[in-house]
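K.L.:
coordinates only, no sequence provided:
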């Protein structure tokens, strides 16, 4: 295993200590990068990564040269998925297309990170345009296994301890799956909660910026800083949250091992007095089991790349080429129908939670542990995708292992109630640890 402990909150607390040195933080980062990056390949290669980091450090020291109060992320390395534009770094999006075609203006999230004092450690590896394609990144828990996709590099960088915080994006599964596989906390906020300006989009109706940290306290600190209009939320009622588990095909999309782990976790919660309700969901099983969501994404992908694809088709990877060609055949009426269904499902889920008294939906984060690299599988969309389709916030907690590999426990909240989700997760999280055989 290539795992080091790194705490965002501890690093934030040290910023104001006497003797704190930005140079020491950077030296430790570069030392770990030299040790670990040749094995996990979390970052998009740079011609001179040290020069880029030295320039970032110099800019910070110019801005905060005296004894004034330092910003909360002062000098802390943060990794950013290579779909987000970062001034001073090219955007390649896992593609062979020219960076001149892809790089654009830095968006508000990266600007906020820099205003908070963060050092942008580098761009992290993604599958091509977050859709599909070969990646070099490996799972720090076992380099013969995938870290997940498409936010592969961001999850691996945090799991290895290179950075205490990384930024990713999710369409179908791209925060929750790599968080589960890499044994870190992954948080996908409600759709639209974090602005998407300065991001190369796969599917504008789906895409959501998300975050990775090693533990929940760090994620709460990151959310408070980076999610607009974040309001600290405490659960005033001392009762435990009521947990909802979907009935139907949803809970069949997992291996027998994962099902056994999840059932053991739920049984443990019930012994502690948690109420669990099995609920008929307001969606058709075909939405989960079929390809309607994928068609929707491919249709939006095709429209977003219409002009660039027409001129540079040969530079696209085969999986993305094929997806765009399929997407071109999808009528606009079908896409509009999917968008209407998104809004309807969002409302129906909110009403169902009220009707059934559900505080959190829960499930495994993935249907299995990280596949082997040679399987060419970076995750399954079944468990996280439908919640993302409805725009709901979700969290994957690293609270189980099967053999040597992590498995996340997914908690899903009501749309727009991200603060309540993290508060309930804080309450339930300590009761979920499960260690499987061989762990």
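P.N.:
Structure's in. What do you need? Please read these numbers as outputs of a predicted model, since none were measured by experiment.

K.L.:
going by C-alpha atoms from here, please, whenever you check contacts or count neighbours.
P.N.:
Will do.

K.L.:
and the gap between the closest residue to residue 76 other than its chain neighbours and residue 334?
P.N.:
In space, and not counting its chain neighbours, residue 76 is closest to residue 118: 5.1 Å by Cα to Cα, 6 or more residues apart in numbering. Separation of residue 118 from residue 334 (Cα to Cα, to the nearest Å): 42 Å.

K.L.:
with neighbour numbers in mind, choose between the two.
P.N.:
The neighbour count for residue 118 versus residue 334, taken as other Cα atoms under 10 Å, is higher for residue 118 (24 against 14).

K.L.:
before we move on, the earlier item: contacting residues for the residue nearest to residue 76?
P.N.:
Residue 118 is in contact with 73-78, counting by Cα atoms under 8 Å, 6 or more residues apart in numbering.

K.L.:
try this one side by side with the last:
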């Protein structure tokens, strides 16, 4: 087996080992382990690593321990509330929590408490999950990063805007953390921190109570295993529903079975030209390995429908930035009026452009988005899923730049489910492979992801 496809796994098995939760549940039931003991192991890792990683904004250890004790009692009685009963979870600091401030990465909201839980937080609490704390987000969930560092190399960015969530899972502090994605805020940091990232179908998990509500904003999960990513997402949707007007996440309350896809479309998007020859070669070798297992691999060079999709999706990043900028310019303008330093210069510069976008331009952008989605739907009968990279390379050095979202934006503009799988390594750091499915076929995508991971001998 090629070392570039497996080396990052062995690295994480040392200091940066990611946590899993589902495989501990039998021990909880038999009494050889407990949710409280599991939580304490998480806290010990946080104590050891948080000073350098800085993944969390705030924590409520008193409530977390009390909730873990209650979960321990339920397991002792053989009556857990759900598959995530006792699971410690980090919450991206865009979501309201009744017991902790919601600061959204901005000094304007420092210490601001709403005294209520976002829908997903309330739903997870009802499912027995333990809300351990709030994780760092970039300013307003956009571009200006917080202090979080990549746990695999603290001189590098963890990505953004779900930086704290990605780093907390990558550092083994929690098995699961909530993230969001509008452009590339979940898939990209999953790649950089070497964890499993799941961006579901748009609206599949209720995001009510989040700071922003943009037309591409979707709630998803960072996790130490595919199984934990699925059960956390499924239970969150089961207890909190989907976004208003959306049917929620389809599937079953157990891990998905491995499913070999009939055909995958290898897509390049506008990101391909930004990749180094080394990254391109690694990706091609991985795709070749999948093809050798009997999966039909098609691409833009042999399928006219794939070529049409590739051409349509090339401007996805520019379209997305303008759509979201237009939608968010009103609250940002209000914040800007609070003073010259109320918002970062990064956001302020972008805001000046967004203010110039007219209503008719916005309507045209929405039409372009719909055309891209239509091109994607045309692939449904012949292509089981799309496969591409999660990022252009390893996490960049430094903390000011969170990395290029060019690969991650594809699933965002489609509103389709995507999963980042930690299968490659470049520059001694992880690089994710992304698979993209079709709306409301999230469970099917997990089955494909499990099969892909299995052929590379990875624990899922």
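P.N.:
Arrived safely. These figures come from a predicted structure and were not determined experimentally.

K.L.:
coming back round to it: highest neighbour count among the contacts of residue 118 of the first structure?
P.N.:
residue 75 (27 neighbours).

K.L.:
where do the strands sit along the first structure?
P.N.:
Counting by DSSP state E, the first structure has strands at residues 77-81, 119-124, 165-170, 185-188, 208-213, 243-246, 276-279, 360-364, 394-402, 405-412, 434-435.

K.L.:
just those: most buried one?
P.N.:
Ranked by mean neighbour count, the strands of the first structure are led by strand 185-188 with a mean of 32 (mean count of other Cα atoms under 10 Å).

K.L.:
starting at the chain centroid, how far to it?
P.N.:
In terms of Cα atoms, centre = their mean, to the nearest Å, the centre of strand 185-188 of the first structure is set 5 Å apart from its chain centre.

K.L.:
helices along the stretch 301-450 of the second structure, start to end?
P.N.:
Counting by DSSP state H, counting those that start in this stretch, one finds helices in the stretch 301-450 of the second structure at the ranges 304-313, 316-336, 345-354, 359-377, 409-414, 442-455.

K.L.:
show me which of those has the highest average neighbour count.
P.N.:
It is helix 409-414: most buried of these by mean count of other Cα under 10 Å, with a mean of 28.

K.L.:
that one vs the first structure, average distance?
P.N.:
Taking mean Cα distance after the TM-score superposition for the first structure, the mean distance separating helix 409-414 of the second structure from the aligned residues in the first structure is 1.3 Å.

K.L.:
need the residues that contact that helix.
P.N.:
With contacts defined as Cα under 8 Å, 6+ apart, helix 409-414 of the second structure is touched by 181-184, 216, 269, 313, 316-317, 320, 369, 372-373, 376, 417-418, 436.

K.L.:
same check on stretch 114-121 of the second structure?
P.N.:
91, 95-102, 131, 205-210, 236-237, 239-240.

K.L.:
buried only: go through those for me.
P.N.:
By neighbour count, with 16 or more other Cα atoms under 10 Å, the contacts of stretch 114-121 of the second structure hold 91, 95-97, 99-102, 131, 205-210, 236-237, 239-240 as buried.

K.L.:
can you pull the contacts of residue 222 of the second structure?
P.N.:
For residue 222 of the second structure, the contacting residues are 165-166, 169, 176-179, 186, 190, 195-198, 229, by Cα under 8 Å, 6+ apart.

K.L.:
in space, what's closest to it - neighbours in sequence excluded?
P.N.:
Closest to residue 222 of the second structure by Cα to Cα, 6+ apart is residue 197, at 4.6 Å.

K.L.:
and that neighbour, what pairs with it in the first structure?
P.N.:
Mapped onto the first structure by TM-score structural alignment, residue 197 of the second structure lines up with residue 186.

K.L.:
separation between residue 125 of the second structure and residue 232 of the second structure?
P.N.:
12 Å.

K.L.:
which of the two has more neighbours?
P.N.:
residue 232 (30 against 20).

K.L.:
tell me the counterpart of that one in the first structure.
P.N.:
With TM-score structural alignment as the criterion, residue 232 of the second structure matches residue 222.

K.L.:
let's have the helices of the stretch 301-450 of the second structure in JSON lines, adding distance to residue 109 of the second structure.
P.N.:
Putting these into JSON lines (distance: least, Cα to Cα, whole Å) gives the following:
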{"stretch": "helix 304-313", "distance to residue 109 of the second structure": "36"}
{"stretch": "helix 316-336", "distance to residue 109 of the second structure": "10"}
{"stretch": "helix 345-354", "distance to residue 109 of the second structure": "16"}
{"stretch": "helix 359-377", "distance to residue 109 of the second structure": "29"}
{"stretch": "helix 409-414", "distance to residue 109 of the second structure": "27"}
{"stretch": "helix 442-455", "distance to residue 109 of the second structure": "35"}
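
K.L.:
quick check: the equivalent of residue 25 of the second structure over in the first structure vs residue 399 of the first structure, distance?
P.N.:
Matched to the first structure by TM-score structural alignment, residue 25 of the second structure sits across from residue 12. As judged by Cα to Cα, residue 12 of the first structure and residue 399 of the first structure stand 25 Å apart.

K.L.:
and the gap between the equivalent of residue 272 of the first structure over in the second structure and residue 389 of the second structure?
P.N.:
The alignment partner of residue 272 of the first structure in the second structure, by TM-score structural alignment, is residue 293. Distance, residue 293 of the second structure to residue 389 of the second structure, using Cα to Cα: 20 Å.

K.L.:
residue in the second structure matching residue 418 of the first structure?
P.N.:
Aligned partner of residue 418 of the first structure by TM-score structural alignment: residue 442.

K.L.:
one more: residue 231 of the first structure?
P.N.:
So, by TM-score structural alignment, residue 231 of the first structure is matched to residue 251.

K.L.:
which ones are touching the nearest residue to its match once chain neighbours are set aside?
P.N.:
Leaving aside its chain neighbours, residue 251 of the second structure sits nearest to residue 443 (5.5 Å; criterion: Cα to Cα, 6+ apart). By Cα under 8 Å, 6+ apart, the residues touching residue 443 of the second structure are 250-251, 256.

K.L.:
most surrounded residue in those residues?
P.N.:
residue 256 (20 neighbours).

K.L.:
I figured that residue hits residue 445, correct?
P.N.:
No: using Cα atoms under 8 Å, residue 256 of the second structure is not in contact with residue 445, being 9.1 Å away.

K.L.:
how many neighbours does the counterpart of residue 39 of the first structure in the second structure have?
P.N.:
Alignment note (TM-score structural alignment): residue 39 of the first structure maps to residue 52 of the second structure. Around residue 52 of the second structure there are 13 other residues, counting by other Cα under 10 Å.
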